[in-house]
Structure formats: C-alpha cells, structure tokens
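Trainee: Curious how this folds, go ahead:
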Amino acid sequence: MTLFQSLPSSVLQAGAIFLSIIIEALPFVLIGSIISGAIEVYVTPEKVYTFLPKNRLGRIFFGTFIGFLFPSCECGIVPIINRFLEKKVPSYTAVPFLVTAPIINPIVLFSTYSAFGNSIQMVLLRALGAILIATILGIFLGFFWEESIQKENRLACHEHDFSHLSKGQKILQVFIQAIDEFFDMGRYLVFGCLFASIVQVYVPTRILTSISATPLLAIVLLMVLSFLLSLCSEADAFIGSSLLSSFGFAPVLAFLVIGPMLDVKNLLMMKNYLKTRFIWHFMTIVTLVVLVYSYLVGVML
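Mentor: The predicted structure follows:
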C-alpha cells in the first residue's frame, strides 16, 4: 500500500484506466479465441469451397458476408487466406473475407456494441465500412486484376490435419489452438491498452483538441495509430471508445475500420504469402476508402 501511495497520482490514474480497458476486453478475446480454435479444428477450406456460388459477383458477396459466421481475429487471418488460395478459392472471394471476417463476426460486433455503451450506431457504421471496402476490393480483383496475388516462391503455409483425431482429441486441440491465439493476441492488447491509458493521462488536452478540430488530420492520425498498435479486432473497440472523447466519432470509426484490415503484423504476414504489387494496391484502396468513408460519416453526423 505504501508503494502505491508514493506513486504520482497520474501513474495511478493511468493504471486504473489500463486495468478497466483490459478487464472489459479480455472476455471477448477469450471467447473469440475458443471459437477460432474450433474453426481451425473442424472447418477446412475444402468445405467452404463446396458452398461457393457459380458466378463471380456471387462469390464476391459470399466472401464478403461469410465472415459473419467466422469469429476469426485478424491476428491469424492471413495464413487462413493463404490456405484458401491454395485450395483454389478465388482471390476475389478470399480477400473480401480477409477484410470483413475480423469485423462483421458476432463476437466483434457485440464487443463493439458493449464498448460504446450499448450503442448500435458504431456497430452498424463499422460493419458497413468493412462491407464497402470488401466489395470494392472484390470487384477490383474479380474484374480488373488478372494475375495471381500469391508469391510463386512464397513459404508454404503450415497446415494441420485434425481429421484423424478422436472427438476427445479434437476438443483438446480446440483449446490448444485457442490458448495459442489468446496469448498471441494478448500482447497486442496489453500494449494498446497501455498506450490508450497513457494518451488519456499524459497528452495535454489542448493538443488533442487542436488535432480533433481538424477532422482529416484526426482521421489520418488514428489510422496511423491503428496500423502501429496492431490490436486484436475483438478488443480494439474498447481502446477506440477510450479515445472517443479526445478525437471524436469519425477518427475513431477510421481507427476501428482500418485496424483489422491493415496493421504492422498483418502487413508482415502478407509479405510472406502475397505479391508486393498486390499489397501496394490493397493498402492504397483500403486507406483511401477508409479516409473518405470516415470523413463523409463525420460530415453527415
């Protein structure tokens, strides 16, 4: 107790904010990890491929909306997409799934709803932004992109075959996969919560006010911040909500939309599997659409 009493009040305040965000976010990360583990064990790309529509537009929208059924964090989405591509799932189906799966699945939607005080507005606008970007990328890949997006000399994705396991062994593997994902995501969550708490306590209010007074600057700043923090989509809403009072609605919306699609860890994984030319196109389209979409939402609200 004496140790805590000797600490500056600002440190105690930052610690309290940090713990409050962590406590709110951890249950959603845990639930998402368990469900993702189940998907890893029980769902194969071959099963998904059998449900693909026959026409190109249908496959684009299939890839866009099937993410609602796959509570997969973006932390592991790139290797999954690589597996889909190796199983001959079209890029214009796989990439929309890459964009929407970490955002429109029920776990993330509910965590966003909870983080913003049971408000449906941010949930709908976040999902709409993801669907818009996925559709644009799908149309671009389906009708304007002719080459493969995968590297010819890429490293093969390590596949796990769980089909030979008994029911008990499969359940055990679900929890093993969930534990791995939980701790992998946890480090990003801790760093993000720490950063958000420090910003709230130590960054002068006048600086945040001056930034938020320029909507485009605030949007760009939080887009860059989201890229650097590399947060888990199952927990980033809690950090985003903590930044709402400092930056405003539109910048936080941009923060929540672009983060699961484009961040440091995803970019590094993409470079392992996908061609650099495609990655540049992907980054450009995502960045421009998020910027324009968030700005227009801010103007209309």
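Trainee: going forward, measure contacts and count neighbours with C-alpha atoms only.
Mentor: OK.
Trainee: mind listing the helices for the stretch 151-300 of the chain?
Mentor: For the stretch 151-300 of the chain, applying DSSP state H, counting those that start in this stretch gives helices covering 167-202, 205-212, 215-229, 236-247, 249-258, 264-273, 276-300.
Trainee: roughly how far is the second one from the heart of the chain?
Mentor: Centre-to-centre, helix 205-212 and its host chain are 27 Å apart (CA atoms, centre = their mean, to the nearest Å).
Trainee: next up, for comparison:
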Amino acid sequence: MFQQSTRENILIFLLFSLFLFGFMFMEEIKNSAIPLEIPGSLIDLNTIFLSIVLEAFPFLLLGVFVSALIQSFVSEETIKRFTPKKGYIALVPATVMAALFPVCECAIIPVVRRLIKKGMPLHIGVVFLVAAPILNPVVFLSTFYAFRSDMTVVYARMGLGFILAIIIGGIVYTIFKNKDMLKTVENHTHAHSHQNGSEPSKWKLTMYHMSDEFFDTGKFLLFGALLASAFQAFVSREFIASIGTEAWSSSLIMMAFAYLVSLCSEADAFVAVSFQSTFSTASIVAFLVYGPMLDIKNTLMLLAYFKKKFVLTLMAVITVTVFIAILLFQLLFL
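Mentor: Alright, predicted model coming up:
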C-alpha cells in the first residue's frame, strides 16, 4: 500500500512538472530547430490547467494545515462538550459550530463517525458533514478570491450552504431520529513508526497529518483541474454555451461534474471560476454547493462507515434539496 501510494505521488508530481515545463518553454519548443506543430487546443489545455492549479494550491495548503492542527490539538471530547444535542432546536447552533471547522468533505467523515460513536446525535453529525466543508473560513477565503469579481456566487454558496445544512439535518432527524446508523467496523488511521518507540509531539503529528492529507486531496485537485481544462479546450464553445445557459439542465450537469471529479472544497472554486464565462451563475453555485456535500470519494467513505440504507437516503436528500434550492435561487435572485 505504501509503495502504491508513493508511485501515485511520483506520477502526479511528474504530470504537474510536464505541464509546468510546457508552459514555461512553449515558445522555445515551437521555435526550435525542429519546429513542432502544437495544436492550439493543447496550448489552451496547458494554460487553463496550470492557472487553476497554481491559484488553488495555496488555499489547499492552508486548508490541510488547519485541518491537521485541529486533528492534533482539539480533542473529540472538547468538540462533543460544546455540541448542541436537542432535536430540531440544535440544528442552527450546530451549523454555526460546523462553520468553525476548516476541514474538507473527506476529512470530516472519520471525525463525525467517532463523535457519533461517543454520543453525538446522528442528525447533528450530518449537519457537520454537509456544512463544515462549505462554510469554514478557508473555503470562504478561496471562494472570495476566485469570485471576487462576482460576489453573488460567494454569498449564494455560503447562504445556501447554511440553509441547506439545517434543512438536510432536519429531514434526517425526521426520518431516522437517533437510530444507530453506524457500521461496526474498525477505524483505520494512518500509522507512523518511530525508532525509539516514543509518541511524537503534537507538532510532528500535525506535519504527518498535513502531508497525508495534502497528497490525498492534491491528486483530486490535479485530476479535477485536468478534466475541467480538457473540457474547455476540446469541447466546442457552441456546445458548452448550449448546455450552460439552460437553468435546470446546466445545474444538473454541474452537480454531476462536481460528484465525479471529487474536488477538495478548499480548491474547487478555482475550477468553477474557469466555467464562469460559459455556464450560468446558478449552475456554478450548484457545483460549489453540491460537490462538498456529496462526491465519489466521500460516498465510498460513507458506505464504509454507515449503513447502506442511511447512505442512500442521505444521498437522495442532499441531491433533491440542493437541486430545488438552486432552482429557487435562479427564480428569485437571478
């Protein structure tokens, strides 16, 4: 497993280096003694890919660093002590509390599972799952930086994220109350060996967690940026325009895209902004709200930790509520 992970990281590094080399020496390659006819679409692919990645990386680093700090220095008992627990009344304060946790959608799932095992109500755990990856300060900063020329997207993402977290938590409470929906599986965590057998300091643990999470989430950023740039470089502008302006279809397409590319919420705004000129504002907001709540990688993690009935119900609730909310947003505000 370690060797496979190392090979993947090396391959990702080489891929990024290849794109960077092409960007820096494109003119020299074109004007070399053996001139190469480089298609314009490949040049566009390279330029869009690097612009997305280079803008997103600082926020990805900030996000994984703060997430690692919380994992090392904030105990689950502390979180549980300050978490509200009483039915529907707890939904709003739980959403506010979730906004203080700068962790992405995959990092929050193991934390929430442990908290539920220690007594956190199921619906409050769901609020943390769907709210924290959207509302946390790092995601707000990255979204603001990416869409500073169009603050409608920023306000819509934060506002809809807050409202939908409350609605989804309420629906889950209505359906499941406080039933046990956890699977009885062992919790697997990263293990780091130490020569003298002593426990590492919390700062060392922070660095370990940060490196693990950076490589785990960084490859999804690169994959998502590559798909987004390839889509814009190779698909005709006429086709993109035809599917990007229809309110309901473009929103569904962007929700599906968000699910498939599985981007980290700290960096997804930089992929979304690359579609700003071709897709509607509502569909971009759909991408930014739905992706952090539900994607391929967190679906697999949910299925590993929770019962299938609960996961399928949660997926349906998230998908339907987000889609309806986007249509209402389009109708009322755009």
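Trainee: one step back: save the helices of the stretch 151-300 of structure 1 as CSV, and put in mean neighbour count and distance to I131 of structure 1 too.
Mentor: Putting these into CSV (neighbours: other CA atoms under 10 Å; distance: least, CA to CA, whole Å) gives the following:
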stretch, mean neighbour count, distance to I131 of structure 1
helix 167-202, 18, 24
helix 205-212, 15, 26
helix 215-229, 20, 18
helix 236-247, 23, 18
helix 249-258, 28, 10
helix 264-273, 18, 19
helix 276-300, 16, 11
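Trainee: for the ones you listed, which one sits closest to V89 of structure 1?
Mentor: Closest approach to V89 of structure 1 among these is made by helix 264-273 (15.0 Å; CA to CA).
Trainee: how about the closest one, aligned to which bit of structure 2?
Mentor: Using TM-score structural alignment, the residues of structure 2 aligned to helix 264-273 of structure 1 are 296-305.
Trainee: post-alignment, the matching stretch versus structure 1, mean distance?
Mentor: Mean deviation of stretch 296-305 of structure 2 relative to structure 1 after superposition (mean CA distance after the TM-score superposition for structure 1): 0.4 Å.
Trainee: average distance between stretch 159-171 of structure 2 and structure 1?
Mentor: Counting by mean CA distance after the TM-score superposition for structure 1, stretch 159-171 of structure 2 comes out at 1.7 Å.
Trainee: Now do the buried residues in that stretch.
Mentor: L160, G161, F162, L164, A165, I166, I167, I168, G169, G170, I171 (16 or more other CA atoms under 10 Å).
Trainee: Quick check: the fourth one touching F323?
Mentor: Put plainly, it is L164 of structure 2. No. L164 of structure 2 is not in contact with F323 according to CA atoms under 8 Å; the separation is 10.7 Å.
Trainee: Centroid-nearest residue for structure 1?
Mentor: What sits nearest the mean C-alpha location of structure 1, by CA atoms, centre = their mean, is P260, with 2.1 Å.
Trainee: I'd say that residue and V108 touch.
Mentor: No. Between P260 of structure 1 and V108 there is no contact under CA under 8 Å: 10.6 Å.
Trainee: shared neighbours, the two?
Mentor: Residues touching both P260 of structure 1 and V108 (CA atoms under 8 Å, 6 or more residues apart in numbering) are P102, S233.
Trainee: about what we covered before: quick one: closest of the helices of the stretch 151-300 of structure 1 to L85 of structure 1.
Mentor: When the helices of the stretch 151-300 of structure 1 are compared by CA to CA, helix 264-273 sits nearest L85 of structure 1, at 10.1 Å.
Trainee: okay, the angle between the closest one and helix 167-202?
Mentor: 130 degrees (axes from the mean of the first three to the mean of the last three CA atoms, to 10 degrees).
Trainee: who does helix 264-273 of structure 1 touch, helix- and strand-wise?
Mentor: The contact analysis (3 or more CA pairs under 8 Å, 6 or more residues apart in numbering; DSSP states H and E) places helix 264-273 of structure 1 against helix 77-86, helix 215-229.
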